[in-house]
Every structure is written in structure tokens, then in C-alpha cells.
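# The sequence and its predicted three-dimensional model are supplied below.
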Amino acid sequence: MRLPLRSSVTLTLVALFGTAILAGQQAKPTLAPADYGKWESLGAPTLSPDGRWVAYPLSRVDEKNELRLMSLERDTAQVRARGATPFLVTSYATSPAFSADSRWAAWLVGVSAEEREKAEQARKPVRNRLGLLELGTGKTVTVERVAAFRFSPNGRYLAIRGYPAEGKTAADLIVRDLGSGSMTSFGNVTEFAWADTGATVAMTVETEGAAGNGIQLYHPASGVHRVLESGEARYRGLAWRKKSDDLAVLRTATTAGFRDTTHAVLAWSNVRAPNAVKRVLEPDAAGIPAGQRISETPELEWSDDGAMIAFGLRLREAAPDTSKTASKDKLSDVQVWHGADRRIIPMQKAQERTDLRRALLAVWRPATGAVVRIGTDLLGQASLLHGWRYAFERSDTRYPEESMFGRTRYDVDLVNVATGERQRVLERIRYVMGGSPTGRYLLYYRGGQYWTLDVATGAHTNITARLPANFADTTWDTPTDELPPAGFQQVWARDDRWVLLQDNYDIWQVKPDGSGGQRLTEGAADRVTSRVEILDRSEPGVDPAIPVWMSLTGERTKQSGYARIRPGRPAERLVLEDSRDGRLMRADSAEVFLYQRERFDDSPDLFVAGADLGDARAVTTTNAFQGEYAWGRAELVDYVTSAGKDLQGALYYPAGYVAGRTYPMIVNPYEIQSVSLHRYWVPTEQNYYNVQVWTQQGYFVLLPDIVFRAREPGPATVEALEAAVAAVLAKGAVDPKRVGLVGHSWGGYEATYVPTRSRILEAHLRSSPAAKVNELQTPMLMEFGDADGTVDWHQGVEFYNFARRAGKKDFVLLVYPGEDHGLRKKENQADYHRRILQWFGHWLKGEPAPVWMTEGVSWLERKRMLEDAAKK
């Protein structure tokens, strides 16, 4: 819904006349769980290239989701007069896209949650449909059984891929001429990809028996369909070069004695030409080390000039020994945890998928056949600098202890891509930012300063030493031997003339040769932080001749908005409001801007504006029914800890708050949370720590900021919470005997530690273990999933056993089988959500305690409950 944004002056008026306003609100009901279902959440919007249309998903708590497509023109009557539809709603639609000429929109249409569940129970596949709309006429087309679609770069054609048969990977592909409606079909397609320009589609084909496998090309404008190569091998990984007709693909090659698959790389230059030359990098070519294979990951990539193709290498895996002499003993599934492991086994297990995709970077020159290996460490990171003259690889191999315990250091090698020559250019470095758009510089950060390495000359230059700024993040409160940079976003001019760097508040334009720099913003004076918004990622760096856009955040006010820097001019603050603004985007071919705005009492909506953003107008109205219900409000609370830390917290008032009454309060700690002041919380049982639900239940809710001290996170937490709670109690609206605490993960540690050292709480809940149970004087509810991959759930069992031995009768442990660090099953999310409300309802509001709190639930009782529920 759209409510007027209040300025600081209006807040003063609310304080003066609040009684009358709030008295009028009392007649409105608060939310009940039955009301949650209709609540809406705004998804990421898609803007048409001409800026005249927007499509955005709208999801609801009850999963009756829809996609909305609307005209952004002010005069919808003119839109209708042209025969177009200014507003279209499609239930259960996702994945909207516009054609490059902004004449067409397409999306996928799914089914309801109920239909999906029924199909899954019947073991029937769920199939999407395609929706296609001609924006100028309002005419729509529906295509059944569509798995994926993609417009051609020129906007004239649409490729539509169906679903493969059960157990297969190939499916039909249809290329639709959007102007005429004619369609051309191709069978047994496993992959397809449009060329970056024009309209040529490549496809890999896989047939029954493999005899018809191959790679094919289709040019719909001419109707020419060609088979580039065919054979019994499999083809995958289509890769077009940007702005060209050069094409590459992988062809599988099976070799005896190995369980894995290697590949050949096939490359065509100007593939549409009748005399296009095919070049092949065979799996055993010179330059491919013995015992290594050409990997399916990462994706093939062309250099901008078409002279090189990057690919990956992996060590070969020998096939299992199935000979008669092989041992027939059953193999134990023991895990070997070694003290020298750089990554512990649980981490390796969690990163298994990533590890299987790792590869050593290499480069192939099709014209000469030369192969240069860049990567040497599978756990390292190798990257090509723009222009591909040089590459760099960073590796932590020499610093295993630092890697083990989260203080990773790297050595960096510079690699000449033409010769493969390597040179160690950095040692024991932590922050390597990457290369410049021309590939001339490598940017890195050390000791609070930014440096560049000129890769051609080898010169290292401190480019910020003479600037009156501190580029370190001085707010960092995690133990470290080197403060990180204030911002990890460094934005280069496309021609390398400057790089934009950040201190804690401002943006600096710095020359990469160290010859100087200037501050572009003035945020330090009023503590407003500026950060660059990159609106066009099609090319590396930003065009120095056009404006740079920035987001703004008030550190103390929590205001947000946007600013602009035009070449040669000072920064202009265009929007700065008491709201949470985000998702700024610009149309590809028009000066039309779109962004999202929300507040705790104002549901998120989209705003459209011109380049000045001053004429912004709301074009959506989500949760328009919110005004029918009582609502709370949010305000900042300032406090100073006993250690002298000046902090803030976000305080949310109960829905229907009446001045003069006292209320219970729930405190939810973590780290820095006052930034959530203007967040709009959708009420739902799936979010079990839901601020909106708690305020609707009659609680104040406090999200306090906590700043830690090295090796003393617990005492720092106590100091912050005691100061924060005291600041709220001083307002006189919270009953000091009815304050509860709830925390998850790191907040769970805090929520366990504080009650053993402080008496500010009556009840609390947490999700991670700690010690000193014998000092606990507060009723505690603890939750764990027994498959938690972040915190060992046996720590919860230890806490439970200590609590029992210490005679803590008001301690309850909830264990959700098969759940990880966060609950994923909807039934478990809702169950935990309700138990939190019951726990606080009893201890903070005096509601009757349910049996599970007073007596527990036996194994047989719970088993019967589940059995009875399954019969319903």
C-alpha cells in the first residue's frame, strides 16, 4: 500500500498529537494467522528496453502468486486506444523477459502449490506453459509444455524448448518468427544458444543410439539449416564470442581406464560463412599434460579478439579396479579427520559440488594450436586480465594455518598468456581486487592503502598514500591482524583513466598511476554513506562521459536514496528519504529509471522516474488492504554502552499501541541491526523470527546494534543489550519484568550468554549452545536441527544434559529431525513459529502454558500424533 512518507517535522507532530491518532487506530483489528495468507511480497522487476513496460512477480504467503505486467505510460487510455493492454495479471507465472525491440514479452506459467503437491504425490511431472504477448496489440499466445525460452538478440525470433522424455536429456526446440507467427521445429536438442548479434541459433543434438548426434546451426531469416559436425560423441557447452559469429563447443571423448570423461574443443570463426574453418583441440594435444583432461567446467570463453579460448583442466580419475584380483572386502565408510586438513571434513562435504566444478585455467590459440596453462592450484583462483595479455593466480598453499582458521593469505603470480612465463608479484597478501578494464593494472589493498601493479612494467604504486582519507573499514569488529577495505566495490573508468574507491562514507576518484585523486562526495560531514550503483554491466568499467549513480544511506538517520555524479560536476543528492530504497535500474535505451521503496508501515512499491529522480511516482500498490488493520511504528533508539560505544537499535511498537500502557518486549540480537529500521515485514509463519507477527501479538520488538571486542564477544553483548534495554525502559512503555530474548546462530550464542550474566530478562529463546547453565535464572527454549551443518547439534544435547543435572525445569530443547541450520520444511517453520509465540505468551504475557512446556511430549505420544495427522 502507499502511505505518505513522514519527515522529521511530521514525527514531531505525531509525538504532540499521538493520543488522538492512536485512539482512532484502536478500533482496527490486529492480524490473526488466518489473515497472513493474502499478504504480498514484491519480487525483482524486469524493465523493457524502451522503459515503457515493467513486469514484476508478486508472491503471497498462501502461494497464490502471480506475475504482473503493466504499462508505465501515464495515460493508460492512450495505451488502450492503440489496442494494447495496460495491465495484465497471470497467475503462477515466472521468468518474464522482453524482446530487444520492446515489442514482445514472454514468461513461463506454472501451477498452484496444491496442483504441484498433487502431481508430486501421484509422481507425475509438472510442466510449465509459455505466455507470449505482443505489447502493441495485447494479443497473447500460449504454448504448452515449455521448459525454457530465449529471445533472439535482434528481437525478431523466440526459441522455445520443450521437456525431454523421462530418462532423456534431449527435447524439441521451436524457433518462432514473432512477426509472422511461423514456427520451425527441431528434435532431440540438448542445448541451444543465440549468437550475440543478429539471429543465429546453435544447438547440440543427441539422438537415440547416438548416430545422429551433432552440432547444428539455424539462421531463421534465410531459413538456412546446417549440420556443423555429427558423430556418436556428445556435444555440450555452446559458447559464442561476443559481437561475432565465432562459435566453440565441447565434444566428449571417452578413453579406457578412466571413470571420467575428457573432451575436445571445437572452434569455428565466422561460422555462418560457407567456408568457415573448424579447428580442434584434441584431448591429447601438445600442451595438455599427461594425466589431465579437458573439463566440462568452467564454460568455454572467447577472448574479445577471437584469438584465444579459455577452458579448464582437471586431473584424471582412474576407473575402479574390477579385476578378479581386486579385494572383495566391504569398504568401511569411516571419515578420516586429519590435523593437517586445510578444510575440515564437514566443510569439504558442504562444498562438494563446488569442488567437483573446480578446474585449472588454460588458454588455447586455435590459429596456432598453442596451449598455455594458467592455473596450478585447484583450490586457488586464476583469472584472465582484460585483453588476455596477462593472467594472475592467487594461492594460499604456503599459508595453511591461516587458511584453516579464516585469516587466509595468498601469493599472487602474474602469468604471461602468450608464453606461460610466471612471476611472483605479491606475497602474503589478503585483498586482491582484480584487474582494470584495459588489463593494464592489477588493483590490491594492503595496510589501509590501495596499490596498483602495472603488469607491463612491474611497477607497484601506492595510489592513495597522499589522499586525506582512511580506506580501512574502521567499524570492523571481528578479530583480525589487518582491517579490510571500507568497501569491496572498486569501479573503473572504461579507459583506465581513474578508479572509484570508497572510504567509510565517501567516493574517491583516484588515478591508477598514483598521480592524484579527489573526493567526489561529501558524506562524512553528515555521516551519509555513498556506494556506486552499476546500471550497465554489459561492458567492463563505466563510461567516463556519462553520470555515475550512487546509493545513499544515512548512518544515524537510516534514510536512504540516490545521488548522481555528472562528469566535471559535484555530486548531486537526488533522493534521500526516511525509507528503505533499493533495486535501482535504468532502461537499456531510454532515460527511464525504476527503484523500490518501503518502510516498516509502508509496503514495498515500485517508483518510475526520469534521470533526476525528482519526478518519481509510484506505479504499484502492494498490500492495499493493510489500512484495515492496526499497525505499529518503528523508531530509532540511541544508547551508549558502559564501554563508551555509541550505538542504536530499531524499536518496533505494538500494533494498536496505546500511550500510557506498558507492554512486554522481545529483544532479537545479532550484530548491526538498526539498518532494518525501515524494513517491511510480511507476516508469515514460515519466518519464525517475524517482527511483524510479534508486534501484532502485542509486543515491542528491539533489534539492537552490538559491537564486539576481540576475544570478548560475550561481555560486549551484555554491555550492548543492557544499555539498549535500559534506553527503551526509560521511555516507560515496556514492563521491565516482561522482557524476553530470542536469537539464532550467532544471535543464539548471545541469547544463551546474556541470561547467565544479566538479570534484564524474564524469558528467552536461542538456537546455538553455550555454557554456564548452572548460572541460568531465565526460562530457556532451545532449538536445533539434527542435521545442522553450521553448529554441531550435539552442543545442544550437552546443554540439555547440563540443564537437567542443574535442575533447570524451565528448559526445553526442540529437535527437528533432518533439518539444517535453518528450518526448511514448512510444517517445521510453522511449528517453531507457534512454539515461540506460546513460550513468550506464557512467560511474558501470563497465558496458560501448553503441555509441551510443562510436561514435555513422550516419544510414543509424538509418534501417535504424526500417525494420526498422516491419516487426515
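Thanks, I have it. Residues are numbered from 1 along each chain as shown.

# From here on, just use CA atoms for contacts and neighbour counts.
OK.

# thought Asp601 was touching Ala630?
No - applying Cα atoms under 8 Å, one finds Asp601 not in contact with Ala630, separated by 10.4 Å.

# Quick check: neighbours shared by the two?
Listed as contacting both Asp601 and Ala630 by Cα atoms under 8 Å, 6 or more residues apart in numbering is no residue at all.

# Now do the same contact list for Gly822.
Gly785, Asp788.

# I'd assumed it was in a helix, is it?
No - counting by DSSP: H, G, I helix; E, B strand; the rest coil, one finds Gly822 to be coil, located in no helix.

# isn't there a strand covering Gly312?
Yes - counting by three-state DSSP, one finds Gly312 located in a strand.

# how many other residues sit next to it?
Residues near Gly312, counting by other Cα atoms under 10 Å, number 23.

# Put this next to the previous one:
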Amino acid sequence: MRKTLKLLPIASFLLASASIVSVGAYAATDAQLSHKAITNNGIMKFESLKQPVISATGKLLAVEVSPDRGDSHGLVQSLTSSKKFIVKGGSKPQVSHDGRFVAFSIDTPLLEKEVASSKEKKKLKSGMALLDTQTGKEQRFERVKEFSFNQSGTHLAVWFEPKEADKIDDKDKTVVDKSAEKEKEKKAKVDKFDKGSELTLVALNTGVSQTIANVSRFYFDKAGKHLVLASNDTKAKKHQLVLVSLDNNAREIVRQFNNQQIGEVSLSEDGKYIAFTHGDSKQAPYGREYHLSLLNIATGDVKSAPVSKEWKLNRYTKLRFSEDSKRLFFGRVPQVSQQVELKKIATQDDLFDQEVVTGQRGLKIWHGEDARIKPNEIKQYKKEQKRTYLAVLHLKGNNLVQLADTSVPYVDLQEQSRFVIGSSDIPYRKMITWAGFYRDYYLIDLNTGHKTSILVQQASDQAPSLSPNERFAVYYQQGDVYLYQVSKARRHNLTKGLNVSFADEDHDYPSTAPGYGFGPWLDNDAGLLIYDKYDIWQMNTASLEGFKLTEGKGRKQGIQYRVTGLVKDENKPAVLASNQAVLLHGYNERTKGDGYYQAKLGTSGVTTLMEGDYKLKTLARSEDAQTIVFSKERYDLFPDFYSADYSAPEKAKRQTDFDAQKRQFNWGKSELVHWTNGDGQPLDGVLIKPTNYVEGKRYPVLVYFYRFMSDRLNAFPSMKLNHRPNFAWYVDNGYAVFLPDIRFEVGYPGASSVQALTSGVQKIIEMGVADPDAIGIQGHSWGGYQTAFAVTQTDIFKAAVTGAPVSNMTSAYSGIRHGSGLARQFQYETGQSRIGDSLFRAPQKYIENSPIFYAERIKTPMMIMFGDKDDAVPWEQGIELYLAMRRAGKDVVFLQYEDEPHHLKKYPNKLDYSIRMTEYFGHYLKGEPAPSWLTQGEAYTEYKKAD
């Protein structure tokens, strides 16, 4: 049944009121000029904080400070004093364990990049700065490829880029011996994988350094005792395995080869073994077969890992010891027959040999039974070239077990002693095209490689979690949470009978609703934490029962509680003590404010530590201490960093004050707006009134949206120029900005979006804020589609800017997402576009939800923007919309940005689009003079002149 679109009559928006200000009467008053105006130049220079790193001791914070355009700098801040340091050009900080030393990557200055030629740009390399926070001394290194501290923070390894090769004189006319050339061709080429470069090891406490040449790999052990390096001198044919003892900086060549290229290296956690791969240096790097060996550091004995006729090691093999040093994990690839080389035309007869001639063809065959469609297969090709299949070598007994294989290619490797989780998407690769992503999940025995199926056709974003002691696995399926008992291969429904939903309650897609995920496991596998929309449940694995850790307050008060502030280790997830006090983050769905709370495991109840009208983000937790770092923000409060004890965030100390740069501007404020749509469904939105807002005065409004926007009430606006409007600029220039929530109905995405938009706009008109004759709308991607559709159904918007919109669902349905090579069908049948069926089963729904079929109705001027290398939406969708409006005689402008993807990447284009957007809305919403590009366009000849 076709949904009836309950649009408000256009006439109802034309409110007669003495307070309405005519278009063009939005000039700034003297009061508005008391602060600096927000300009594009100011936005470019506005700084944000990135990549905070806290020392393990919890006493020091390092962070990258970056403007939208320009050079970053590093900020190092003591958390226990006012001591701070600035590192010019610094980014991507690393901190030594004790916090005394901080290393930053040093990027090439922007001006140097901008003035460099394309050839010169390729030679520009990053550097590195090392700061001693005790002395304030800074040491700089140039052309650095990689750097890292050892685990204990006593040493720093600085690995340099290869030195530039000597230039070849193109004018050299020396006669070359052809026979010598042929001899060279027989030799294997040396590529960057084989080439080594210098590595400098710095002993931080003494400042003494040593340099090792031709390093191609290096690895610090986690005990902080050793550094192992692969040094490959391909010219001298010297391939050395080098071990450095970090307690005395002594260097020893523990293994040397003349014709064996050393590949990967690793050290066992107990410091007893070096694992390394090596292969024939005469073989080409891409085809070289490697062997795995283990060297006993104490005795010097070398043991080779078993070899297989079915499997081999290659250049992409990685090595990793288990935490207990009993196992070595590494990747292998199947042995495959050599590909047949196509014969090239060389003789007169070859010119007419059909096999030889067709061997030069350019052809890709798309077959209906292909697991992947060709564009996706091609995109996956490079990944597949680098794919290895996980195996494990048990050091005791030298027993090798293959864990992953071509039928179960993925393994989630955590610190486990007996089992790991494996998965396979192979049975479902074909149906990815229309149904989305699924996997089968297996429990894999580390000792035997035996695979036990535990889940079939599970959504790939709903993977099971294995308990630390490997007695249980937990997973979500069809609205419930299940516990799988490994020893008995039994599954138990943990949430059956609980009077609450564990499925996403806001899920409005034509697919099965996902769950809310799981919190940490408890020690000894005694239990785990699971989430519903609001509350946290503590489940007992013995009794298979649980209780609301948060006492049900979440659902009663509309607060979404989640565990936060745990130490992050990607290889070893956090485990909680059964009576531990845990820090919770809470988001109040009603007020949109955040808070920190505390709960004690084993007891039902929540203690409020702090809450308010702000947004909180937990950023880091120190490894060896109770210190956390978090940010606190509002629309009018920059997200500065605070430090606190894990148990007392309410006593936090403010560590940065980048809000100072905001205080030079006249900033607006955000407020929450409530209304109901045409179906009586309650909706929320954010209204940001202009700076120096005058009650009773009406203002032009810019509507920006996507799906849920009200959770941005307390978000500081992004001070960047990109594909979105900069809220702060518009608010400072006399606009109100409105961010409405959109709730969708499957099958009617366009109509349900329009209902939410028009009812929301009606609300802010009734509030006396919006000028009904000056309301603009802007959206990008999914928001761009909704923008394009909205103006076909209502005349309420006086100007529309749509970025990367789908305009014709009938053609977009079988389009290609060029970034991934995936077909777009699944987006309509199960995903964001929310049609819920195929084009051939529900053609009318595709037509009803496509803007181009209503192009003749459009009365709103529209500006369309696309990058012509869009990797998500085919940019031809913009052409279709442009041509439909052009044919219908509508007011339309199309901005085609060359060589740009779905989101603009090149800064000149981001700035240009931002300027044109402000000019466009300025003309149609504020009566400002139209620029020539808007009234006349731009001829290609003019474009070429500018070029």
C-alpha cells in the first residue's frame, strides 16, 4: 500500500506577523561586531586536539594540535604540574613508559609541500622529534620511516628512509655492453621489501646511540630486554640477524647468511627465542618461498619449523609469540601451481596464431555464479595477494597446526591457550550483492586445528566473544543473548524471559535488528556484562541468571549506561574482578546530556559522579595507574581535556584551554526542540539560534540532517571546511541552524523523511525563529538524497544544496560502489536506502522514492555537488538529476569536482565548495547579489583559461 504523504500546506508557512523581517534585512548590528567575525580564514586556522596519549604512570599527556589547514604542533602536558612543552610540527605522539620522553612525527611544512613540484613532493619525507621532559631538550631526526619505544621505555628505535639513489645522467651516451645487460636481467630484482636502511638505537638514559645499516625489520621484546633486527645488505650479499642486549647495549650477530634474505623477526616474551623467516635471496621477492626458524638465544642453537607440501611462507608472513612463550603464531599460504604465461607475438606466424593473438586480449568475464562481482574481485585482489592463513607452532614438540584455511580464512587471535574463534564468509559472498554481510563461526582447537561450528549465517557485525578462560562463548541472535558452553557444546538463552528487548529498539532498516553488544568478562569466567538499550546486566555463567547492575534506572530515566575507562589492549581484552567498582558513561536520551557514574559488580545500583548539559568522551586510561583523560564539551564549549582518578572524574583537573580561541568569537547556543510529525510520532531536533539573537525577530534558517541529529545538542561544532556547512559560520552570519531527527518507515524513506522535515520546520516557524520565506536545506550522501527528494514534495525550502545524492533508485540499485567494488543492491533491499525488496519485485517503490520522477514539481532552486571519482555513489546520479531538472526548465546548478571521491579531499575544492555554498544561500535566503557563476555558469573555455 502506498504511503500517503501528510505534508503541511505551503500556505500555512506564510505566517502574517509584524515581527517577520524581509529577505535582505539581516545586516549585522553594532552589538554583533563586538567580537571577531567568524571567517573562512579563521576556520582554517582553528585548532583541534587529536590522538591523546597518556603515559603508563598517568603523569603525562601528549597530544597533537592541528588546524584545519596548516601545520600541526605537539603539546606535552604534565598532569601533576603546570609544566608543558610545545613541539613545532609534531603529530602522532608516542610516550615512553615512565613519561620522561615523548616522540613526535614531524611532517613536512605545508608551504614546502605546496610549492614543491610533483617530483619534489615524492622526495618529501617525515622526520621525528624526541623531547626529554626532564631537561626540555629536543632532538630531531630527518627522513624517518618509523620509530618506537621499547616496552620499558629505556630505548628508542629510529628507522630511517632509504637514502636517495644516485641520479642517472640522461645524457650519458656511454656504450653499454648488451651481454652484460642480459646477464643483469637474469638476476632477481631488488625491491623495497628487500632493501634495508639505517636504524639508530638511542639509549635514553645516557643519550648514547648506535646505528645499524641495512635494517629491513626490527622488534623489541615486551620484557624490554632485547632488540632483534634483520640486516640485509643485498649488494654485499650479507644477511645478518642482529641481537642487541638493552641492559648494556651490546650488539651481536647471531646468524649470518650469504644467500638467504631475512624476512620477519620476533622475540618470545620470556626472552629465550628469536623467530625469523628467511628465503633464497636469488629468488624474486614476490615469488620467494620463506622458511621459519627459531634461535635459542642462550645456546645459539637453531631449529627449523616443519615444512609442508600444501603450505608455504611468503613475504607477507607475520610472526607473533603467545604471552606465555609456548606458541608462535604466523601466516602461511597454500602452495599453488605456477600460472601459465601467455605467449607474446614474436614471429610472422604468431601474427596469425589465434591462441597467441587472443592472448593479448583485454577481457574480464563476469559470470552469474561468481562469488564476487568483478569490480569487488579486482578490489580484493591486492588484499588477497597479501592474505596469509594463520598457523601455530607449539614450541614444545615443534608441532605445527594450521588454524585458518581456504574454507575458514579468518581467525580472531586473542591471548588464548586452547581455542580461538574462526569465521568464513565464503558461503555468503554471492549474496553480499543483495543481502549484506554474513559469516559462519567456528571454535578452532589450537592443539589439533579441529573446527567446531557454533554459528551459521550470522551477521558479520555480530561476532561471538570467547571468554578469557575459554569455557564459554557469548553471542547475540534474533533478539536474545546466548551462552555457548565449550566443554558440552551446549547453548543457553541468557535473556529468555527477561522483560526487555536486547535488539536495537531504534532499528528502522529492512533487516534483522542487531544487538547492543557486550561488556567485559568477569575473572575466572564467572560471568559477563551485557547491554540492552539503557541498562547493564551482570550475567552469571554458572546459574545462567542475571540482574540489572544499573538497577533499571537506565530505562526509567532514559539513560544509556555503558562501561568506560578500561585499559585498552587489542590482544588482551579487559577482565573485571567479580567485586570491582567500574566507571560508567551515561547518555541521557531525554536531555541529551552525559554523565559519569559508578557501579559495583555483584551489587545492583548506580552512583552519580557527575552529569549535566555537556558531552563527555573518555579518551585514555593509563596502563599502570588509575588516571583517565576525558573531554567535556557543549556547542559553546570547546572539548578541552581533563584528567582525573578513574574513581572520581567529578574531581577532574582541566589540562588544556583551547576554548580560548573560541572566546574571541561571538558564539551561538544550541537548544533542544520537540515536536510530532504528521503521524503523531514524537521527534527531537537541535536549534542553534544566531549570535545576538533577538526575541521576536525571524531569521533565515539552514536545515542540515542525516538521521538522528539531536544527540549533537551538546557537541562542539566541527571547525572545518568540508562537504558540510560550518554551523559556527552560518550562526555568526545571521542564520539559525536546525538539525532535525529523521525516523524512517521501510518502503517509504523519502516520504517519512519529508514528514519529519516539514513538521520540524513548522515547529521552528511557530516558535517565531524561522522566516518562512528564507529556509534552506543542505544534505550530503544519504542526506543529499533526502534533500533532493524533499524539494519534489514541498515548496517550503527556498534553496537546496545536495551533495552526492542518489536521484534515481532504479538505476542506482544496480550501480557499483567504486571504493569497494560492491554492488549497491544490498543498500536498498536490507540497508540504508530502506526499500526492503528488489527492483523487479517492487518497481513502484523505487520509482516513488526517486526524485527524478518528480522533477517537474520542483520549484526550489537546487545546487548539486559531486566528485567525479565518487567511490560510494555513482556520480552519474548527479548528472541524471541535473539533466532531469534542466529538461524540466528548473533552476539548477551542478558542481563537478574533478578527481574527488565521495567526500572532498583536496583543500582548494573544500574551500571552493564552502564559499559557493555560502554565496548560494546568501543569495536565495538573504537577498545578497548573485555571483556570476550562479547567474551565467562558467564556459569550458573560461575554465581552461583558469587552468
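Good, I have the coordinates. No experiment lies behind these values; they were computed from the predicted model shown.

# Arg757 of structure 1 matches what in structure 2?
Taking TM-score structural alignment, the alignment pairs Arg757 of structure 1 with Gln793 from structure 2.

# Give me the distance between its match and Gly803 of structure 2.
Using Cα to Cα, to the nearest Å, we find Gln793 of structure 2 at a distance of 19 Å from Gly803 of structure 2.

# higher neighbour count, those two?
More crowded of Gln793 of structure 2 and Gly803, by other Cα under 10 Å: Gly803, with 28 against 20.

# OK, contacts around the corresponding residue of structure 1 for Ser34 of structure 2?
When structure 1 is aligned by TM-score structural alignment, Ser34 of structure 2 is paired with Ala27. Taking Cα under 8 Å, 6+ apart, we find Ala27 of structure 1 in contact with Ala630.

# Secondary structure element for Ala27 of structure 1, which one?
Under the criterion of DSSP states H and E, Ala27 of structure 1 resides outside all helices and strands.

# So it versus Phe700 of structure 1, what's the distance?
Ala27 of structure 1 is 20 Å from Phe700 of structure 1, by Cα to Cα.

# go on, Leu379 of structure 1?
48 Å.

# same check, this time on Lys511 of structure 1
Lys511 of structure 1 sits 50 Å away from Phe700 of structure 1, going by Cα to Cα.

# Comparing the two, which residue is more hemmed in?
Using other Cα under 10 Å, the more surrounded residue of Lys511 of structure 1 and Phe700 is Phe700, with 28 against 19.

# ok, the more buried one touching Gly656?
No - at 11.3 Å, Phe700 of structure 1 does not count as touching Gly656 under the criterion of Cα under 8 Å.

# so which helix or strand takes in the counterpart of Asp640 of structure 2 in structure 1?
Mapped onto structure 1 by TM-score structural alignment, Asp640 of structure 2 lines up with Asp605. Using DSSP H and E, the secondary-structure element containing Asp605 of structure 1 is strand 602-609.

# So which elements touch that strand?
For strand 602-609 of structure 1, the packing partners by 3 or more Cα pairs under 8 Å, 6 or more residues apart in numbering; DSSP states H and E come out as strand 40-42, strand 593-599, strand 617-618.

# ok, now which ones touch Leu609 of structure 2?
With contacts defined as Cα under 8 Å, 6+ apart, Leu609 of structure 2 is in contact with Gly595, Tyr596, Tyr597, Gln598, Ala648, Pro649, Glu650.

# Pull the distance from the longest helix belonging to structure 2 to the chain's centre.
Looking across structure 2 with DSSP state H, the single longest helix is helix 907-926. Averaged C-alpha coordinates place helix 907-926 of structure 2 at 28 Å from its chain's average position (Cα atoms, centre = their mean, to the nearest Å).

# Likewise for stretch 65-83 of structure 2?
23 Å.

# End to end on it, go ahead and measure it.
17 Å.

# same thing with stretch 933-947 of structure 2?
Where stretch 933-947 of structure 2 begins and where it ends lie 16 Å apart, using Cα to Cα.

# Now do the buried residues in that stretch.
Of all the residues in stretch 933-947 of structure 2, those buried under the rule 16 or more other Cα atoms under 10 Å are Leu934.

# Equivalent analysis for stretch 550-566 of structure 2, please.
Buried, per 16+ other Cα under 10 Å, within stretch 550-566 of structure 2: 550-555, 558-566.

# For that stretch, give me every contacting residue.
Contacts with stretch 550-566 of structure 2, where a contact means Cα under 8 Å, 6+ apart, come from 519, 531, 533-537, 574, 582-590, 599, 604-606, 618-621, 628, 646.

# Now that we have those residues, which of them are buried?
Among those, the ones that count as buried by 16+ other Cα under 10 Å are 519, 531, 533-537, 574, 582-589, 599, 604, 606, 618-621, 628, 646.
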